[in-house]
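K.L.:
Please find the sequence and the predicted model below.
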Amino acid sequence: MRLLAAALIACCPVAVTAADVYGPRLEGFDYPYPVKTFALESQRQPLEMAYLDVAPARSPIGTVVLLHGKNFCAATWQETIKPLLDAGYRVIAPDQIGFCRSSKPAGYQYSFGQLAANTHALLEQLGVQRAHIVGHSMGGMLAARYALLYPQATQSLSLVNPIGLEDWKALGVPWRSVDAWYSNELKTTFDSIKKYQLDVYYSGDWQPSFEHWARMQAGMYAGAGKEAVAWSQALTSDMVFNQPVVYELKNIRVPTTLYIGQKDRTAIGRDQAPPALKAKLGNYPLLGKAAAAAIPGAQLVEFADLGHSPQVQDPARFNAALLRSLEANR
């Protein structure tokens, strides 16, 4: 009987791969560089903000701060960090409060102003007075807010497929409660993440390089801390939906470059939008041009064949464009 069972196992392909399982603060997932922790007091509670702080081999020519998106972490910048180090930049990549390796408080008034203030406090603690701020997706919304609040500390601003370039609520996307966001988040699996990213981020083109990061996100939902992760994501979805930056782009007064993958169609809440509206949302070829026109002196870099995450989909091309922009603004 044992021999028969062994033979069946050997000859039959495994249909399902065991899911990666991580803790609520992404315990068990390996980051590409050592993770450090910044202890802060915020909204009457002690919190911990995880971050990477990596120095180049020689004296730094500047500091680059990398801000992750909502479905991403500091680790997702892995393929960008090394080229920046090789070019001579010090690189700091935090996990925002509520995300990844950082604290996930059950009660927190999330706002981009608050996350920007937390980031600024971290940089002050590290002795960084001025930095190049790079933000992807939701991190682009945060980066824009940071530049608006701390222009003197922002050497340049790089926005990588930022969301919030349109006001979804004003356009007619239905509002939903935090409880509704939470209920939806509890349904998150690797398969649902992959389907969403395949449809919205990459226009049906899934590549092996996306797998690792999708499993990173899914692993937090597969673990014992699923409820804490889902609640944080619900609270931050409410923040993203209700705090668009599009109206204030005209007020940005630092050198800015937008990097826009043209196949991206990200729009928060589009799943509940009426069909006619859904078809118009997240039109990044138009949104990128409009944002570049709104920000005084902004430069626009378009990637015709890329989607929501150019730094993941084609690191070499994205990194080359980013380094050119940083060099121009040294």
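P.N.:
All right, it came through fine. Predicted model only: the values in this text are computed from it and were never measured. Residues are numbered from 1 along each chain as shown.
K.L.:
only C-alpha atoms for contact and neighbour calcs from this point on.
P.N.:
Fine.
K.L.:
measure Ala321 to Ser137 for me?
P.N.:
Here Ala321 is placed at a distance of 17 Å from Ser137 (C-alpha to C-alpha, to the nearest Å).
K.L.:
oh, I was asking about Glu124
P.N.:
The gap separating Glu124 from Ser137 is 24 Å, by C-alpha to C-alpha.
K.L.:
picking up where we left off before, and Ala321 and Ser137? which has more neighbours close in?
P.N.:
The residue with more neighbours, out of Ala321 and Ser137, is Ser137; 23 against 14, by other C-alpha atoms under 10 Å.
K.L.:
now that one, nearest residue through space, not along the chain?
P.N.:
The shortest distance from Ser137 to any non-neighbouring residue, by C-alpha to C-alpha, 6 or more residues apart in numbering, is to Pro162 (4.1 Å).
K.L.:
Please tell me I have it right and the one you found contacts Gly140.
P.N.:
Yes. Contact between Pro162 and Gly140 holds when scored by C-alpha atoms under 8 Å: they sit 4.4 Å apart.
K.L.:
and Trp206, what helix or strand is that in?
P.N.:
Assessed by DSSP states H and E, Trp206 sits outside every helix and strand.
K.L.:
burial count for it?
P.N.:
Neighbour tally, Trp206, other C-alpha under 10 Å: 16.
K.L.:
Next, the contact list for the residue nearest to it when sequence neighbours are not counted, please.
P.N.:
Nearest residue to Trp206, sequence neighbours excluded (C-alpha to C-alpha, 6+ apart): Leu198, at 6.0 Å. Neighbouring residues of Leu198 by C-alpha atoms under 8 Å, 6 or more residues apart in numbering: Gly204, Asp205, Trp206.
K.L.:
hold the first one in mind and look at this next one:
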Amino acid sequence: MKKIALILLIIPFVCFSQKENIKALDINLSNYEYPFPVLFFEVNNQRQSLKMAYMDIKPENYNNKNIVLFHGKNFNGAYWETTIKALTKEGFRVIVPDQIGFGKSSKPNNFQYTFQQFAENTKKLLDQLGVTKTTILGHSMGGMLATRFALMFPETTEKLVLENPIGLEDWKLVVPYKTVDWWYDGELKQNYEAIKKYQLENYYDGKWNADFQKWAELSAGWTTAPDYNIVAWNSALMYEMIFTQPVLYEFKNIKSPTLLIIGTRDKTAIGKQLVPEEVRKTMGNYAELGKKTQKAIPNSKLVEIPNTGHLPHIESFDQFIKPLIAFLKQ
């Protein structure tokens, strides 16, 4: 009985300690250090002046080739650290923006999010930096943005790389519509435990390590911020954007040479919790979606990474970076 009582006393302490180890972050991550210096570019969108954070890393052995990295919805530019180091080592200039509403960039109280607006903002940033030609790489939601950028600015997009992009299927065909307010209520309930559970189940096949941990902690860090509701509202607006602005019907119009890097274990699909089990099983099957997408995009190549989920550049870095660098050097 004494042992049981001791265990019961310890369990709450362990849970409490784990929560206490999560660093509280403000909504613009001003108290979180990125791996490289962060600069800010002012954009005027929808009658408001906003700050777009970005990293611009130009190596001493610059080979006159550029690459822009677009982050996913649940992330920001910081998670590209290992990728940036590998690319700059090879001589590439790497530009990594935090889109409006993400990371260190402004979180507006009201904003009509579109992939076109994100693409326009990025193009203005590149113009400011004097970059006229670049590879565009997008992961997850960033893959939808990268596709839109390539369609809008083919003359700028030297090459296109899509790493486990979402939007390879049109979810609104099977998932019932939910309002922005519904998504907002769900975002307000986010915390470290919920974020880790989602990532563990959907990204990493039930496995967990320190590299995965730090990105879950980063997402969880600002859920305790006094004005986290602003982040939650922006996130809800982005769900609306993702659901109502598919890009897959325009894959056939992409003109840039394209590389698809697909972790085939990935089953990511937004809205799976809203459909019956038999429908859920058909969603987010990247082992099939990668092949289907490669056939839809002219002049494209598919690299499949087995036993890897939604984040190849985090989970299976060597298998991700080698074909990427080979494609960039072609």
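P.N.:
It's in. Keep in mind the model is a prediction, meaning the values are calculated, not measured.
K.L.:
what about the helices in the stretch 201-330 of structure 2?
P.N.:
210-221, 228-244, 277-280, 286-296, 312-315, 317-328 (DSSP state H, counting those that start in this stretch).
K.L.:
In JSON lines: these, plus distance to Val43 of structure 2.
P.N.:
Putting the helices of the stretch 201-330 of structure 2 into JSON lines (distance: least, C-alpha to C-alpha, whole Å) gives the following:
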{"stretch": "helix 210-221", "distance to Val43 of structure 2": "25"}
{"stretch": "helix 228-244", "distance to Val43 of structure 2": "17"}
{"stretch": "helix 277-280", "distance to Val43 of structure 2": "40"}
{"stretch": "helix 286-296", "distance to Val43 of structure 2": "33"}
{"stretch": "helix 312-315", "distance to Val43 of structure 2": "30"}
{"stretch": "helix 317-328", "distance to Val43 of structure 2": "30"}
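K.L.:
how about these, which one is nearest Thr134 of structure 2?
P.N.:
Among the helices of the stretch 201-330 of structure 2, the nearest to Thr134 of structure 2 by C-alpha to C-alpha is helix 317-328 (10.3 Å).
K.L.:
looking at structure 1, where would I find the counterpart of the closest one?
P.N.:
Helix 317-328 of structure 2 corresponds to residues 315-326 in structure 1, going by TM-score structural alignment.
K.L.:
quick revisit: comparing the helices of the stretch 201-330 of structure 2, which comes out most buried?
P.N.:
Most buried of these by mean neighbour count (mean count of other C-alpha atoms under 10 Å) is helix 312-315; its value is a mean of 22.
K.L.:
what is the orientation angle of whatever helix or strand Ser17 of structure 2 lives in with helix 210-221?
P.N.:
If you go by DSSP H and E, Ser17 of structure 2 is part of helix 2-20. Using axes from the mean of the first three to the mean of the last three C-alpha atoms, to 10 degrees, the inter-axis angle of helix 2-20 of structure 2 relative to helix 210-221 is 70 degrees.
K.L.:
Helix 2-20 of structure 2: how far from the chain's middle?
P.N.:
Centroid separation between helix 2-20 of structure 2 and its chain, computed with C-alpha atoms, centre = their mean, to the nearest Å, is 35 Å.
K.L.:
How about stretch 287-301 of structure 2?
P.N.:
20 Å.
K.L.:
looking at structure 1, where would I find the counterpart of it?
P.N.:
Counting by TM-score structural alignment, stretch 287-301 of structure 2 falls onto residues 285-299 of structure 1.
K.L.:
swap in stretch 146-160 of structure 2?
P.N.:
The aligned range for stretch 146-160 of structure 2 in structure 1 is 143-157, by TM-score structural alignment.
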